[in-house]
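**Q** compute the structure for the input listed below.
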Amino acid sequence: MLYLASPMDGRARGPGPQDKGRVSWESTISKGCLEFPSGVESLRTGSRFLQHLLPVADFWKHGARFAAFQQTPRIGCHAGQGCLFWTCHDERFLYMLMEFVPGGELFSYLRNRGRFSSNAGLFYSAEIICAIEYLHSREIVYRDLKPENILLDRDGHIKLTDFGFAKKLVDKTWTLCGTPEYLAPEVIQSKGHGRAVDWWALGILIFEMLSGFPPFFDDNPFGIYQKILAGKIDFPRHLDFNVKDLIKKLLVVDRTRRLGNMKNGADDVKRHRWFRTVDWEAVPQRKLKPPIVPKVCGEGDTSNFEAYPENDWNTAPPVSPKDLEVFKNF
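**A** Below you'll find the predicted structure:
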């Protein structure tokens, strides 16, 4: 969950683990898929930050996800990702203090509009490609690209969030993780996967942004998986030839022939004719004009996020010092 908090005093200083106790919670603004509390808090700077609270007692239930969160500090800051400032833990929670991005989820804007225009989809796709390219340059596969994990900053530029499934790659990884509609065939078939899954997810995302629904959907995950493996795509009539060609090349079942996963990597995607009008040098510098500029009314405005009931996160049980040893480097 996401909480909003107020500063305990007005002295200015940069955020650090020593500030963990110098905050007060204001309101819940979101909830993660594993129901780990998260929050927005303000420290002595008076600024707001996104704080994830991960219950240590749930470690054995969601160990793989916790292990992935431990890799997040190594991702670093980039224009397309929310910055992680620090991590620490006590006997109840793992704490991750991250940048607060006030514009809300791209999913909310897509839901309200039904679908995006071609120009809007082009803008978001370009910024997402640069974010994926950066992660892959750090040998990190994101593995959870979807509208809910894309936030807009106050100017309307994207920030990827929720790196719970992100993984540092040595060779291939085998964990079945992600959102069913966005899973690549090699993930479903447990063949081992790598960077190619992010390019597959990009194809799904572009289709959904421009259509209002994903290309493969069903009432249950098994039905979705069957359609993904079959690979048949029914395009809405309003999509132009170039974007359909791009989506087809991203949604190639054979990952060795998937756009973005071949010799030239992200450059092959950037050179596709759907992006012929994009100035790729301007994209990471945030010089393109966003199609949507969120309404943000001051520091800590959470109006672009959904409201959630307040929970008493203090009821999370503590764990023994022995069980905490696994988090000594967190």
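
**Q** CA only for contacts and neighbour counts going forward, please
**A** OK.

**Q** for stretch 182-189, measure first residue to last.
**A** Chord length of stretch 182-189, first to last residue, is 14 Å (CA to CA, to the nearest Å).

**Q** ranges for the helices of this structure?
**A** 63-69, 106-113, 118-137, 185-188, 196-211, 221-230, 241-250, 266-270, 321-324 (DSSP state H).

**Q** most tightly surrounded among the ones you listed?
**A** Mean neighbour count, computed with mean count of other CA atoms under 10 Å, is highest for helix 196-211 among the helices of the chain, reaching a mean of 25.

**Q** now residue 262, nearest residue through space, not along the chain?
**A** With CA to CA, 6 or more residues apart in numbering as the criterion, residue 262 has its nearest non-adjacent residue at 6.5 Å, and that residue is residue 256.

**Q** and residue 61, how many neighbours?
**A** Around residue 61 there are 10 other residues, counting by other CA atoms under 10 Å.

**Q** following up with a second sequence; could you model it the same way so I can compare the two?
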Amino acid sequence: MATGTVEDSSPNEVQSGSVASSIPFKTNSIRQGIHEKERHLVHSIRSVPQKFAHPFLVTDRADEKQLCISSRGLELNDFKLLKTLGTGQEHYATSRALVALLPLKNQEDKTKVYALKVLRKADVIKLKQVEHVRNERKTLVAVNGHPFITNLAASFSDDLSLYMLLDFCPGGEIFTYLRRSRRFNEETSRFYAAEITMTIEFLHDIHGVAYRDLKPENILLDADGHIKLVDFGFAKQVGNRETYTLCGTPEYLAPEVIHNSGHGLAVDWWALGILIYEFLVGQPPFWDQNPMRIYEQIVEGRLRFPPNMPPAAQNIVSLLCKTNPTERLGYISGGSGRVKAHPFFAEVVWDDLFYHRVKGPIIPRVSHPADPSNFEEYPDSDVRNQNVYTDDLKKKYEPLFSDF
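**A** Prediction:
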């Protein structure tokens, strides 16, 4: 399915002259109430300590007050490696790894495990991803506590690497379940599309953040079958601006990204349309073994629907995958509220999903909190021929890693 992730650093940004209207779509009072509940929950999460506060409670750094573990004094030896969850194949850092870890010090709950994202400093510098790494940590701190986004518990660093300690999500990637079942039925597709919609709404409306890498591999399931969005390496706070960085995964790139004409928040709504199609059909609408042919199909924007695809699904995909972002559902006047009001989501009770009052249509097999069986086996990273973090690099770049 996914052919890999592309990224071309180009830091230039301009103020957009064509932005989505800030006037909310006039939906019914129930939907407005749900939106207000979401905003209220967001503000409550961001303003009070988490109930599961860790003994390492943060008191010094203002940007860490939302984290449940302080970075102060943390080091790799505080954890015990249980299993490597992913390594070496992601978009920016050839030795990046996600590993399940069991904290051994100062933790009352001995069943609590985390996923640790490891980024070698020398690799980050060589691949020119310093700003992406900084953006990722900054974004994760800002959005901490949302029910559909993986929580950042802490971040820290040592002489060689940067670390982001994340809550472990035992269900594994939704990609695995989609590949196993070949396609989802309409009910399952709608459920997960709705949770993704609320996540995009939160990122865009509350933080002005474009996620920019929406795909099944970046969506995990928790033990109750709800989503957790992970990997914010391409996330960027853009607001009403445009950015010109070519980044993402070929099948999910919006036309404006390929044209390098400047892109913003609208790219996530395009990707949602691609995902809904993929959930129902089993593969993205624009697919070819040759990435260049994928780009050509995306720019052409000719969607072909199988005859058994529900009409409401065809319609919402068509509206989300408008090649002109100013005509795209989610970005046009009404924003995310208009997406949620679409007939495809007519049966969705939004607050039931948001507050996890119902379980998901896919319930992962999880035998215990540290069960890693829903993740594939990965070999340990090859430490040979790795980039070296020299004294000159350290002198130049270490101040830029001071956030960790």
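
**Q** TM-score for this pair?
**A** Overlay of the two chains. TM-score (TM-score structural alignment, normalised by the length of structure 1): 0.92; 319 aligned residues with a CA RMSD of 1.7 Å.

**Q** what helices and strands are in contact with the longest helix along structure 2?
**A** Under DSSP H, the helix in structure 2 containing the largest number of residues is helix 29-47. With contacts taken as 3 or more CA pairs under 8 Å, 6 or more residues apart in numbering; DSSP states H and E, helix 29-47 of structure 2 sits against helix 350-354.

**Q** tell me the average deviation of the helix it packs on from structure 1 after fitting.
**A** Taken over the aligned residues, the distance from helix 350-354 of structure 2 to structure 1 averages 1.8 Å (mean CA distance after the TM-score superposition for structure 1).

**Q** and that helix, which stretch of structure 1?
**A** Using TM-score structural alignment, helix 350-354 of structure 2 lines up with residues 280-284 of structure 1.

**Q** if you count neighbours, what's buried in that stretch?
**A** 280, 283, 284 (16 or more other CA atoms under 10 Å).

**Q** equivalent analysis for stretch 300-312 of structure 1, please.
**A** So for stretch 300-312 of structure 1, counting by 16+ other CA under 10 Å, buried means 300, 302, 304, 305.

**Q** which residue in structure 2 aligns with the second one?
**A** Pointing back at residue 302 of structure 1 there. Match for residue 302 of structure 1 (TM-score structural alignment): residue 372.

**Q** residue contacts, that match?
**A** Residue 372 of structure 2 sits next to 83, 85, 100, 170 when contact means CA atoms under 8 Å, 6 or more residues apart in numbering.

**Q** pretty sure the third one contacts residue 118?
**A** Right, residue 100 of structure 2. No - the criterion here is CA atoms under 8 Å, and residue 100 of structure 2 misses it with residue 118 at 11.3 Å.

**Q** ok, the two, which is more surrounded?
**A** Higher neighbour count among residue 100 of structure 2 and residue 118: residue 100, with 28 against 19, using other CA under 10 Å.

**Q** for the counterpart of residue 215 of structure 2 in structure 1, which non-adjacent residue is spatially closest?
**A** Mapped onto structure 1 by TM-score structural alignment, residue 215 of structure 2 lines up with residue 146. Leaving aside its chain neighbours, residue 146 of structure 1 sits nearest to residue 205 (6.3 Å; criterion: CA to CA, 6+ apart).

**Q** ok, that neighbour - contacts?
**A** Contacts here follow CA under 8 Å, 6+ apart; on that basis residue 205 of structure 1 touches 145, 146, 147, 182, 214.

**Q** next: residue 270 of structure 1.
**A** When contacts are counted by CA under 8 Å, 6+ apart, residue 270 of structure 1 touches 126, 280.

**Q** quick one: which of the contacts of residue 372 of structure 2 hold up in structure 1? List them.
**A** Using both residues aligned by TM-score structural alignment, their matches' CA atoms under 8 Å, structure 1 keeps these contacts from those: 85, 170.

**Q** could you dump the contacts of residue 372 of structure 2 to JSON lines with distance to residue 335 of structure 2?
**A** Shown next, in JSON lines, are these (distance: CA to CA, whole Å):
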{"residue": "83", "distance to residue 335 of structure 2": "41"}
{"residue": "85", "distance to residue 335 of structure 2": "36"}
{"residue": "100", "distance to residue 335 of structure 2": "38"}
{"residue": "170", "distance to residue 335 of structure 2": "33"}
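
**Q** out of the contacts of residue 372 of structure 2, which are buried?
**A** 83, 85, 100, 170.

**Q** for the match of residue 215 of structure 2, give its distance to residue 220 of structure 1.
**A** Separation of residue 146 of structure 1 from residue 220 of structure 1 (CA to CA): 18 Å.

**Q** next: residue 92 of structure 1.
**A** Taking CA to CA as the measure, residue 92 of structure 1 falls 35 Å from residue 220 of structure 1.

**Q** next: residue 178 of structure 1.
**A** Distance of residue 178 of structure 1 to residue 220 of structure 1, given as CA to CA: 15 Å.
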